[in-house]
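1. Quick one, fold the following:
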Amino acid sequence: MNSIRIRLFVILLATTGAVWLLAAAWIYASTQAEVERVLDARLMEAARMVSSLITDHRIEPSAAVDAAIANAPPPPFKQADGSYSRQLSCQIWSLQGSLVSRSESAPETSLASHTDGFEETEIDGERWRVYAVVNPTLGVRVLVGDSLEIRDRLIGDVIKGLLVPGIVILPVLAVLIWVSVGRGLAPLTRIAEGLAGRSASELHPIDDGTVPREVRPVIRALNSLFGRVAEARDREQSFTAYAAHELKTPLAGLKTQAQIALRTDDSTIQREALSRISTSVDRTSRMVRQLIDLAAVDASQGAAKDEPVDVAVLVGEIASELETQLAANEVHVAMEHADRTPQPAVLEADRILLRLAIRNLLENAIQHSPKGAVVRCRVSESQSEVVVEILDQGPGIPVADEARVTERFFRGSKASGHGSGLGLSIVQMALDRLGGNLTFERGGTWFVARASFPI
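-> Next comes the predicted model:
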């Protein structure tokens, strides 16, 4: 049952039905008890009237019986066929056990035993509710009884008259509940129609001032999602524009150098052109790989898979992978352990993100180091974090540029022209996913890039 409307309808209808059943049970029990009480009171009054007429007015017992039946209080409900008017039956018995008088509807057999008060008996297969009162002055016993069959039919008719309207109303109530639930959910329908009518570029927030309070959390969550999607779209558009611009320049250079090599017969010029082509291809390949790395970091959001990683071993693996670049730049990598402890610096983190952060940080240091320089890699561990420090002998980052060096395609005021401006951006994004931090420090002749990862 995936429909909110149907679910609410079923819940409300079931609740209403349960309440109605409880009310019907209560009406049945209370009405039955009340009608029984009224009918019993009628029996008592009729019996006492007969006894009083005999005693006070000194009339004949048969006349007293007829007068009591005729003047008995009317029943609370009268059937259409008048059967209840023939219900009461009266007998007068002497205390010695002889029948003195009886009403027309009363049997000749005694309606009750020789006890006073109320009693239920069965005579010739018919059940009776009888009230007996003794008149010691005249030495008689007055019995007034109801036929329980007629009494039960009367009670059933009274209860039916109360419950049938409720049963008839239930279908009407179900229709009203269905319509009311539909009207209550109308704001959701309007919101759905508004969203369905939007184009892919319409990411402005929904006005939550006119929606019901219960729906506002959903609207706010949608608005938050729209904001994130809009930011991602703007970021991707900017990324695409920058990437196209950055790839356009080296590709144009490649074409120019290739044309030079094709048009000249001078082997020296050809070698120089081919060398520039090789350098440009390396740079373009690095840029493309960094673009792929950037996409990988973006795709890792919400999908990180943590595992134990020996950071020092990982740094060594990355340095080995960069041997070709190290040889081309004539740079040497030296591994150091700042704490000088034999225990490995193990970090519970996403290996892919960790590798991207360290690789781009190390590659950035190699790219900006002079020929013959040494790049030092230092791994240390404390109780709260693992720190990877990359120390190079390059020009470093001007203080004025430190706030922007992690922006995409930002090269800085002292850029050498060899980088794409993506390396530190990838490092910062990966660290953000890992909960780490990136800082820079100038220490003598060494420039230090420090990446810290929480344990």
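
2. CA atoms for contacts and neighbours, from now on please.
-> Fine.

3. At the geometric centre of the chain, which residue do we find?
-> The residue lying closest to the centre of the chain (CA atoms, centre = their mean) is Val218, at 10.1 Å.

4. What are the boundaries of the strands in the stretch 351-455 of the chain?
-> Here the stretch 351-455 of the chain has its strands, by DSSP state E, counting those that start in this stretch, at 374-381, 385-392, 437-443, 446-454.

5. distance between whatever helix or strand Asp152 lives in and the chain's centre?
-> Using DSSP states H and E, Asp152 maps to helix 148-184. On the basis of CA atoms, centre = their mean, to the nearest Å, helix 148-184 sits 37 Å off its chain's mean C-alpha point.

6. And stretch 293-302, by the same measure?
-> Using CA atoms, centre = their mean, the mean C-alpha position of stretch 293-302 is found 29 Å from that of the whole chain.

7. hmm, back to that, could you look up the next helix or strand downstream of the helix holding Asp152?
-> Once the chain leaves helix 148-184, the next helix or strand it forms, by DSSP H and E, is helix 186-196.

8. now the very next helix or strand once past that following helix and helix 186-196, what's the angle there?
-> Sequence order places helix 216-263 as the next helix or strand after helix 186-196, per DSSP H and E. With axes from the mean of the first three to the mean of the last three CA atoms, to 10 degrees as the basis, helix 216-263 and helix 186-196 are set at 10 degrees to each other.

9. I'd like the structure of this one too, to check against the first:
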Amino acid sequence: MSGDAGRRPQSLQRRLLLAVLVAAPLLWAITVGVATDSAQTEVDEMFDSELIRLAGTVHGALSGMAAKGELTEIELKPPAEGGTGAAELEDMGLAAWDGDGRPLLYDEQGARLPWRRDASGFVDLQVDGIAWRVYYQQAADGRWSVAAAQRQEERDELIWGLLSGQLAPWLLMLPALLLALAWASRRALEPVRRIAGDLEGRDADSLRPLPLDETPSELRPIVGSMNALFERIEAARQRERRFTADAAHELRTPLALLRAQWDVARNSSDPGERAHAEGRLEAGIARMDRLVSQMLALSRVEAAEGLPQRRPVDWVPIVGQVMSDTLPLAERRRIELGCDWPEPPAQPLPLDGDPALLEILLRNLVDNATRYAPEGGSVTVVFEPDALRVENDGPPLAPELLQRLGERFRRPEGQAESGSGLGVSIVQRIAVLHGLEMRYGARADGTGVVARVGRVATGPAEHRGHRDAR
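-> Predicted coordinates:
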């Protein structure tokens, strides 16, 4: 067994949990990235504004000193111990220089900042291996320049302090979230387990539909498809049972007659009696062959959910084959076969369908018309642009007989020709598969028997035979 064949598929619940385990850290990382960028922007904006204000304050002080002529070097000393509160002075730096780069004002950290003659605005520097954010501002007359600086580390600490306060609780809640998702997914998949339990508890003959009332909307298409499948299986089983019962019923009598005729032919010493028995035996075999063929054809068309193939139908070869197949019977009964085609450019019943099934349909119609027509009469296939008709010269059918046309294994009484009583059922089913309807009636003058298959029903004296032969 290959690895793929031996690997059991994962459950939906496990797939959901794995998806969460993968998606949660990924989304967390994306959230951290976005939050970090946003916090970095806000912190930079806040501290940069403070550096600008500090540099402006120093400029103001230097301007006052210059006006009094007191512009000298000033070193800022840190306050006494404990006088800074919670501030960390080593994270800030302040310095000022004259136009020649001589220090004018500086504190302990500012003394390390480099003088830059033309520097203006924010500059990121590395001083003694420490990253600084420095704001340079030049005097309008170029007499001095001021630099206010802050360690980048101070900003990073603030950013991560803000983020850790938000992310730590989320990380601590992740296991609880996964447990909650596991419970929720198990509850959400309960209808699936209920359906599986219902199906597992059934016996092989139970095809009752699954209930849709309590089925979630996401599962209704699947449950509906399963119920439709159950219906098709039940219909197929009913057809099989009906076919088996019909076959057992209809074959019992012919088989008994064949056995009796065989016993007569085998044991009789009278040549005439033996010849008569052999003739009856041959006729019985022919009837048996026709019955089996018709039953198989009916079983085939009844089992069809739709047409196995659909293409434009050419009626010429179909009619030729049907006439050739029916010719021996027509010659024996001295029936004249004919076909009337519509005048060009009209086409004979344009149709997309299955030519093989339509050949069966036409063969049954012509065969029935030939068997039940008076000897020496005629059978005509008439094509119209929207229908086809099969007519013979027989007497019009009685209303009570029209009502029962299409019943299986039922044939009119007093018939000398053999038959199975299935031909009309076969024709009806094939017509339904092609979206057609079938009607029976007489000619316009009230004579003969007409079987009409087409899209549009006409004629007040016709009887509709559009009964689904399922």
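
10. Once they're superposed, tell me the TM-score.
-> Here the TM-score for the pair of chains, by TM-score structural alignment, normalised by the length of the first structure, is 0.78; 436 aligned residues with a CA RMSD of 4.3 Å.

11. and the helix holding Asp152 of the first structure, which residues are buried?
-> For helix 148-184 of the first structure, burial by neighbour count (16 or more other CA atoms under 10 Å) applies to 148, 150-151, 154-155, 158-159, 163, 174, 177-178, 181-182.

12. just curious, which of these is nearest to Gln32 of the first structure?
-> Here the nearest of the buried residues of helix 148-184 of the first structure to Gln32 of the first structure, counting by CA to CA, is Ile155; it sits at 6.3 Å.

13. mind checking what Asp234 of the first structure lines up with in the second structure?
-> In the second structure, Asp234 of the first structure lines up with Gln238, judged by TM-score structural alignment.

14. Count the neighbours of its match for me.
-> For Gln238 of the second structure, the neighbour count with other CA atoms under 10 Å is 13.

15. Likewise for the one 10 residues further on?
-> Here the count is done by other CA under 10 Å, and Ala248 of the second structure has 11 residues near it.

16. Map it across to the first structure for me.
-> Under the alignment (TM-score structural alignment), Ala248 of the second structure maps onto Ala244.

17. Helices of the stretch 251-400 of the first structure, start to end?
-> Remark: helices assigned in the stretch 251-400 of the first structure by DSSP state H, counting those that start in this stretch are 267-299, 311-321, 323-329, 351-367.

18. Which elements pack onto the shortest one?
-> So that's helix 323-329 of the first structure. helix 351-367 (3 or more CA pairs under 8 Å, 6 or more residues apart in numbering; DSSP states H and E).

19. The helix it packs on corresponds to what range in the second structure?
-> Helix 351-367 of the first structure maps onto residues 355-371 of the second structure, going by TM-score structural alignment.

20. Average separation of the matching stretch from the aligned part of the first structure, please.
-> For stretch 355-371 of the second structure, the mean deviation from the first structure after alignment is 1.2 Å (mean CA distance after the TM-score superposition for the first structure).

21. What are the buried residues along that stretch?
-> Residues of stretch 355-371 of the second structure classed as buried: 355, 357-371 (neighbour count, 16+ other CA under 10 Å).

22. Stretch 196-212 of the second structure too?
-> Buried-residue list, stretch 196-212 of the second structure, by 16+ other CA under 10 Å: Leu207.

23. measure that stretch end to end?
-> 14 Å (CA to CA, to the nearest Å).

24. what does that stretch rub up against?
-> Ile195, Arg220, Val223, Gly224, Met226, Asn227, Phe230, Glu231, Glu234 (CA atoms under 8 Å, 6 or more residues apart in numbering).

25. Only the buried subset of these, as a ChimeraX command please.
-> A single ChimeraX command selects the buried members of the contacts of stretch 196-212 of the second structure (16+ other CA under 10 Å):
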select :223,227,230,234
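
26. Reformat the contacts of stretch 196-212 of the second structure as a markdown table; add distance to Asn267 of the second structure.
-> Formatted as a markdown table, those follow (distance: CA to CA, whole Å):
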| residue | distance to Asn267 of the second structure |
| --- | --- |
| Ile195 | 66 |
| Arg220 | 69 |
| Val223 | 64 |
| Gly224 | 63 |
| Met226 | 59 |
| Asn227 | 59 |
| Phe230 | 54 |
| Glu231 | 53 |
| Glu234 | 48 |
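
27. from the contacts of stretch 196-212 of the second structure, which two are the most distant?
-> Pairwise distances across those peak at 20.6 Å for Arg220 and Glu234 (criterion: CA to CA).

28. now stretch 347-360 of the second structure, how far from the centre of its chain.
-> A distance of 32 Å separates the centroid of the chain from that of stretch 347-360 of the second structure, by CA atoms, centre = their mean.

29. Same check on stretch 79-89 of the second structure?
-> So, by CA atoms, centre = their mean, the centroid of stretch 79-89 of the second structure is 72 Å from its chain's centroid.

30. again, but for stretch 435-450 of the first structure
-> For stretch 435-450 of the first structure, the distance to the chain centre is 46 Å (CA atoms, centre = their mean).

31. Could you list the residues in contact with that stretch?
-> 361, 387-396, 402, 428, 431, 451-454.

32. about what we covered before: need the counterpart of the residue nearest to the centre of the first structure in the second structure.
-> Aligned by TM-score structural alignment, Val218 of the first structure pairs with Ile222 of the second structure.

33. same question, Tyr28 of the first structure
-> With TM-score structural alignment as the criterion, Tyr28 of the first structure pairs with Thr36.

34. how close does stretch 279-298 of the second structure sit to the first structure?
-> Mean for stretch 279-298 of the second structure is 1.3 Å (mean CA distance after the TM-score superposition for the first structure).

35. in that stretch, what counts as buried?
-> Neighbour-count burial for stretch 279-298 of the second structure, counted by 16+ other CA under 10 Å, picks out Arg280, Leu281, Gly284, Ile285, Arg287, Met288, Leu291, Val292, Gln294, Met295, Ala297, Leu298.

36. ditto for stretch 448-456 of the second structure
-> Residues of stretch 448-456 of the second structure classed as buried by neighbour count (16+ other CA under 10 Å): Gly448, Val449, Val450, Ala451, Arg452, Val453, Gly454, Arg455.
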